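[1] Sequence and computational prediction follow.
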Amino acid sequence: MNDFIAARSQMGLSLGFHIVFSCIGMVMPFFMAVAHFYWLRTNNIVYKNITKAWSKGVAIFFATGAVSGTVLSFELGLLWPEFMKHAGPIFGMPFSLEGTAFFIEAIALGFFLYGWDRFNKWFHWLTGVVVGVSGLVSGILVVAANAWMNSPAGFDFVNGQYLNIDPVKAMFNDAWFSQALHMCIAAFSATGFAVAGIHALMILKKQNVYFHTQAFRIAAVFACVAALLQPLSGDISAKDVSKRQPAKLAAMEAHFHTEPAAPLLIGGIPDVAAQKVNYGLQIPGLLSFMVHGDFKTPVDGLDKIPVENQPPVSITHYAFQIMVGLGMVMLLIAVCYFIAILKKKSWLSRQWLLRMFVIATPMGFIAVEAGWTVTEVGRQPWIINGIMRTADAVTPMPGIVYSFYIFTAMYISLSLIVTFLLYRQIKMVGKIYDVKNQAV
């Protein structure tokens, strides 16, 4: 492994872990706030217990997210100094605002965790809402910075110089809305299915059934609403990619040849050398319709992209297929759940419905990781799309491969610690609350 691959691998590893922590940190406070609201309105102690149990998880992921996010900020400067030299003054605004949002989130979380029976009950609830809103804003700002890398704006690039810098225009670049929308909905879907799946498992094990049933319902509604909205945001994102990053779209679809009535590919194994796809299912004209709104207009294939500017096709295609496939599975579960709520109440007590949520527990985060892979790998070989190549931005410092090994060990250890803490927290629920959900 050379230093360039090691630098990319370390950045990918850091992002892969941080995105899970950040998604949960963005979304769980909203679950917590809803449970808290039910407690204040109904005085049913089960909702207070759910709120307290979830707040401990929020604290765990806030701490790990803060650590992993700080590491990422250092890695940008240490691993990609040439990139930060030019890009820092242009897209620094969303990062600085993200720091402010994080600061507010930290204060609000402190107020919430230590405010039980100390503040006015509605002010206390409001601090929990602020945790969620500031966390969501923080995530949107970070995605806006990433969107700038896909759709650079707010400067003029003349003779290798970055001139006429406009940080506001850079932050609100053409890709920020579609990426932020898709990422936020994905965070709600992934976190919702993970939380609902854990509570569904506890219900199937008949452990504190009433407690876990009420918690499951809150998480499941968030998850299923997000799963229904996800294809719509995905369509918006795909149309944006087709305009600004045709090479990425062609790699996503393993679309080698420009042709009218371009088919939509489902599955398949790309053969880059032969410029074809084996074993895939093609639906004629559907890709043209999804991109252009009609079934005839050609969609640019990889044959329109110089070879040196083409992203890795196989990785991008497989990741895209995983993301879409898991999204469709979660959409099906969401449809079943809403049918159960609206038409088939008896389904809500059926084990097969709960088992579907248990099976779906990791699906959302796998889809998030796959989607992030599409975003990052599909942009290669550019770190700033069409402006700066990734190979030109990497640090000249030797020995990056050892740094990668150290960070790999560190993140594996961190993930094991977080898993242990969450497992202990879930087990403690059964000890802290009795069957009637009165706090012991």
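    Now that the structure is in, tell me what you want to look at.
[2] When you work out contacts or count neighbours from here on, use the C-alpha atoms and nothing else.
    Noted.
[3] May I see the buried residues of the host helix or strand of F17?
    Using DSSP states H and E, F17 sits in helix 3-42. Residues of helix 3-42 classed as buried by neighbour count (16 or more other CA atoms under 10 Å): 3-4, 6-12, 14-40.
[4] and here's the other structure:
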Amino acid sequence: MTDLLAARLQMAMSLMFHILFAVAGIAMPLLMVLAEARWLKTRDEIYRTLAKRWCRGTAILFAVGAVTGTVLSFELGLLWPGFMEFAGPVIGLPFAMEGFAFFLEAIFLGIYLYGWDGKVPERVHFVAGILVCICGTLSGIFVVTANAWMNTPAGFDIEQGMAVNIDPWAAMWNPASLAQTSHMTIAAFQSVAFAVAAIHAAVLLRNPGATAHRKALAIALPVAVVTALIQPLSGDFSAKVVAESQPIKLAALEGQWETERGAPLRIGGWPDEEAEETRYAIEIPYLLSILAFNDPQAEVAGLKTVPPEDRPPVAITHFSFQIMVGCGMVMMLTALITLFLWWRGAKGPPQEWMTRHPWFLKLLIANGPLGLIAVEAGWIATEVGRQPWVIQGVMRTKDAVTQVPNIWMSLVSFTLLYLFLGIIVTILLKRQVFASLPGDGPNTDPEVD
């Protein structure tokens, strides 16, 4: 294993592990605030318990996210010194603002976590929860702007191999910032809402009378439905930005080898990088040109327009993109089914019609992991699709990696660390979050058969 491959694998593993906690840090505060809002309005103690339970889960995930995020910041400097030397002065602003938002989130989360039972006034406590949600969302947005800059670098000139005439605001709000931040933020709320809904649906499938879980599902499911329906619009916007700014990435995502007008959209398929063709795909004529440029006769660049050394790994990019889109389509279909059931059962409250159909609860359970899978697959498509560039058109990944040998030892060490953290988080969440809730009645604890 080369040091470059080991460094890339370690960074990929760290990002894929951390992103699970990052999306939870963005989305879980919204659910706990919605639960507390219901408690303030109805004084139903079940909502208060839900808010406290979800807050505990948020705190656990936040703590592990802080650890993995710190590891990532060190890895940027240790594994990619060439990148940090060049990019540090340009994208230092969003990282600084992310750190500020992160610290504010930690402060308000502490107030929210320990401010129950009259320790702080109810309104202050509720506002603290809202600020946790806002700061967590902003923290994610600032980090994603830095990644967007790597895809569409802006806000600097190059002289003698170094960045000069730096405009940090132009760098942060580069051409891909709005598309990537909106797509990722919606994905965070969508993935976590579906995961939470699946957990409570699993309990309800075994015990439809579990009142607390019915009310929890009634909070999480609307968030899942709304985000699943608007995410395709965000995805379309992101695809158009990629088509304009990274045509070779778009070609890899779609397995498009030839430059052609009226390019088809491919569903599935197997990209053969040696034969330079994509086999077994279902092709919909003209649709890629329409989606990318709003013109059925628009020209779409193919992978063959650049030499092989300038192309990303096509198979990984294509498959991960297909997985992301497929998961998104299933969640969107589930959202439409939910709206239909809501319309049919509109005479009753949501917590009644949702448990009327066991098959619907099973559908929600099946959707549980799809959002998180889509998030992981989307990041693989984004990062691998930019290769061989760490900064698109400016710096190649091989020129950014450290010269320190034996990176594989670091890869093994951090793999074991993340495995340990994953086990600890699973145990803590099972004990602190998935215990029985008041009003569940007998045999409603997820741990009880």
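    Received, thanks. Bear in mind the structure is a predicted one, so any value in this text is a computation, not a measurement.
[5] Against which helices or strands is the helix holding F17 of the first structure packed?
    Applying 3 or more CA pairs under 8 Å, 6 or more residues apart in numbering; DSSP states H and E, we find helix 3-42 of the first structure packed against helix 45-79, helix 121-150, helix 176-204, helix 209-244, helix 363-377, helix 400-432.
[6] what do we get in the first structure for G371 of the second structure?
    Residue pairing (TM-score structural alignment): G371 of the second structure is matched to G364 of the first structure.
[7] who touches that match in this structure?
    Residues in contact with G364 of the first structure (CA atoms under 8 Å, 6 or more residues apart in numbering) are A186, S189, A190, T191, F193, A194, L326, G327, M330.
[8] same question, T382 of the second structure
    Neighbours of T382 of the second structure in contact, by CA under 8 Å, 6+ apart: T317.
[9] 7 Å instead?
    Listed by CA atoms under 7 Å, 6 or more residues apart in numbering, the contact set of T382 of the second structure is empty.
[10] Aligned to it, what sits in the first structure?
    Aligned partner of T382 of the second structure by TM-score structural alignment: T375.
[11] Kindly report the same for Q180 of the second structure.
    So Q180 of the second structure corresponds to Q179, using TM-score structural alignment.
[12] if we take the contacts of G364 of the first structure, which one ends up nearest to V58 of the first structure?
    Within those, proximity to V58 of the first structure (CA to CA) peaks at T191, which comes in at 11.7 Å.
[13] out of everything not next to it in sequence, what's closest to the closest one?
    I24 (5.7 Å; CA to CA, 6 or more residues apart in numbering).
[14] Tell me how far the one you found lies from F95 of the first structure.
    20 Å (CA to CA, to the nearest Å).
[15] And L331 of the first structure, by the same measure?
    33 Å.
[16] Mean neighbour count, the helices and strands packed on helix 3-42 of the first structure: which tops it?
    Here the criterion is mean neighbour count by mean count of other CA atoms under 10 Å, and of these the winner is helix 176-204, at a mean of 24.
[17] Average offset of it relative to the second structure?
    On superposition with the second structure, the mean distance recorded for helix 176-204 of the first structure (mean CA distance after the TM-score superposition for the first structure) is 0.4 Å.
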